[in-house]
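1. just need the structure, nothing else, for what follows:
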Amino acid sequence: MAAAQDTRRKSEDGLWETVKVIIQALLIAFFVRTFLYQPFNIPSASMYPTLKVGDYLFVSKLSYGYGRYSFNFSLGLFGNQIVSCCPFGFDGRIFFPAEPKRGDVAVFKLPSDTSIDYIKRVIGLPGDRIQMREGVLYINGEAVKKERIEDYSDPAESGLRAPVPQFMETLPNGVSYRVLDTEPLGEADNTQEYVVPPGHYFMMGDNRDNSQDSRYPRVGFVPIENFVGRADIIFFSISPDSSLFEVWQWPFDIRWNRFFMLI
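-> You can find the predicted model right below:
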């Protein structure tokens, strides 16, 4: 009898230890997800070739400090009066806020509908003058360096099967990235000159002719308070024609070479 009770007690202790480990793991995951890194997936081709449909990435919430849309709850921390009194806050952000840098790839809430997340590249800073002329980006009247490189082609990608003209663009601060030009002289290849207001940013997609960005009224200038965070790393990637639930197809559909790619 005593031996049976001892065995049962050990079994209960082992079960409780397992439960505690699971609870601790869930709490850690909740903390990381809420305060540090938020996972996002790419639903459109607007950031090709940098980001592909089916990419899953971590967005750093601490990169620009916490803002109104950093959490799924508010706690009343982001009213103008409270933020202005916070020694670590400015422009609607708190706890060691930092300004987005030119060239960052960032997730933000669409100004016209904050229920929608967008991901684009920071091109224009407050006070900048931004314009597109014949497909060339101009910042403050100076043409951004744009070099023709090899065509982009990926037979595995739906919608981008044919070779697409590809360029290397280099911003004034030295950040370089690839952009696509699917339509010479597309509808947004020639624009008015945009003057970025204080506290706002001009965002553009790398797939220039297939991106709804700050060139269009639906997006426009993005206020700093709408930023969720900076996209830092791709942690998983799968073909857009695949399903996450068809596990047996993963060895063939997963893009193994994109795992842990820095953005």
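
2. contacts, neighbours, all on C-alpha from now
-> OK.

3. what ranges do the helices span in this protein?
-> 2-31, 80-85, 250-253 (DSSP state H).

4. and the second one, how far from the chain's centre?
-> Meaning helix 80-85. Counting by CA atoms, centre = their mean, to the nearest Å, helix 80-85 is centred 27 Å from the centre of its parent chain.

5. how about it: buried residues?
-> In terms of neighbour count (16 or more other CA atoms under 10 Å), helix 80-85 has its buried residues at 83-84.

6. how about the helices of the chain, which one is nearest residue 200?
-> When the helices of the chain are compared by CA to CA, helix 80-85 sits nearest residue 200, at 16.2 Å.

7. please give the structure of this sequence too, so both can be compared:
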Amino acid sequence: MKKFFKNFLSFFFLLDTWRDVVIIIVLVFAIRTFVISPYRISGPSMCDTLNAYNNGACNHGEGEYIIVSKFMYFFREPERSDVIVFVNPNGHGESFIKRVIGLPGETVVLRGGFVYIENEAYPEGFKLDESAYLNEKNLGYTKAFSLETRFEVPAESYFVMGDNRVESLDSRAHFSSTFNIDGKATAFVPKESISGMAWIILWPFSEIKLIGEK
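-> Alright, predicted model coming up:
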């Protein structure tokens, strides 16, 4: 009887432990799917906002770890200047990180090294002030990568660019034709391809801050 009772307690303890393990796994999965997720920056396209050395040089390799907020866009639409993480709509699983420049229904115009936005409120267009996030090497140097200088953003889609304009393959270049829908290269990011908004630089610890803060 004593042995039976001991075995019963061991089984109950093991069952309780496995229950806790399952709960933890489910919680981690839910948090990573719907709340926040880690992401590692690779390449120089968002320098100096992300992946910049202390001396201002751009890191061309693996760099910072950031936290991506997946719940933010449950409550609002992506806004201009948001830094977003998104996947390739062709299903290859490749992730990108860029800044939102053009919103659905707007026309993005590249002229004289600057960005102009045409929309319902400003049909003649306005010059986009990017001084808050572009450094002196990039401010005024937003060039088109082809003869295409006007981009009409479709509904439920976004025009995006990297902050390091001279080294970023983005909407201007149709992501170098690697970003496509049904095999056709596109300059625009469909809303359903957006994973979330880049929120916090988590590592290195010396760089911890909300993304967007100076």
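
8. what's the TM between chain one and chain two?
-> The TM-score (TM-score structural alignment, normalised by the length of the second structure) is 0.70; 184 aligned residues with a CA RMSD of 3.2 Å.

9. pipe the helices of the first structure into a markdown table and attach distance to residue 65 of the first structure per row.
-> Putting these into a markdown table (distance: least, CA to CA, whole Å) gives the following:
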| stretch | distance to residue 65 of the first structure |
| --- | --- |
| helix 2-31 | 16 |
| helix 80-85 | 12 |
| helix 250-253 | 36 |
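
10. to residue 197 of the first structure, which of these lies closest?
-> Each of those was scored for nearness to residue 197 of the first structure using CA to CA, and the closest is helix 80-85 (18.4 Å).

11. which residue numbers in the second structure go with the closest one?
-> Following TM-score structural alignment, helix 80-85 of the first structure has no partner segment in the second structure.

12. residues contacting stretch 160-179 of the second structure, please?
-> With contacts defined as CA atoms under 8 Å, 6 or more residues apart in numbering, stretch 160-179 of the second structure is touched by 44-49, 88-90, 97-102, 133-134, 138, 141-146, 148, 159, 185-189.

13. restricted to buried residues, select the residues you listed in ChimeraX.
-> Burial among those is assessed by 16+ other CA under 10 Å; the matching ChimeraX selection reads:
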select :44,45,46,47,48,49,88,89,90,97,98,99,100,101,102,133,134,138,141,142,143,144,159,185,186,187,188,189
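
14. pull out the buried positions in the lengthiest strand in the second structure.
-> Among all segments of the second structure classified by DSSP state E, the strand with the greatest residue count is strand 194-203. Taking 16+ other CA under 10 Å as the basis for neighbour counts, the residues of strand 194-203 of the second structure that come out buried are 194-202.

15. what's the angle from it to helix 2-34?
-> 110 degrees (axes from the mean of the first three to the mean of the last three CA atoms, to 10 degrees).

16. what is strand 194-203 of the second structure packed up against?
-> Using 3 or more CA pairs under 8 Å, 6 or more residues apart in numbering; DSSP states H and E, the elements in contact with strand 194-203 of the second structure are strand 62-69, helix 72-75, strand 83-87, strand 209-210.

17. out of these, deepest packed?
-> Neighbour counts (mean count of other CA atoms under 10 Å) averaged over each of those peak at strand 83-87, with a mean of 22.

18. what distance separates the longest strand of the second structure from the centre of its chain?
-> Centre to centre, stretch against its chain (CA atoms, centre = their mean), the figure for strand 194-203 of the second structure is 7 Å.

19. which residues sit against it?
-> Residues from elsewhere that reach strand 194-203 of the second structure (CA under 8 Å, 6+ apart): 64-73, 82-87, 207-211.
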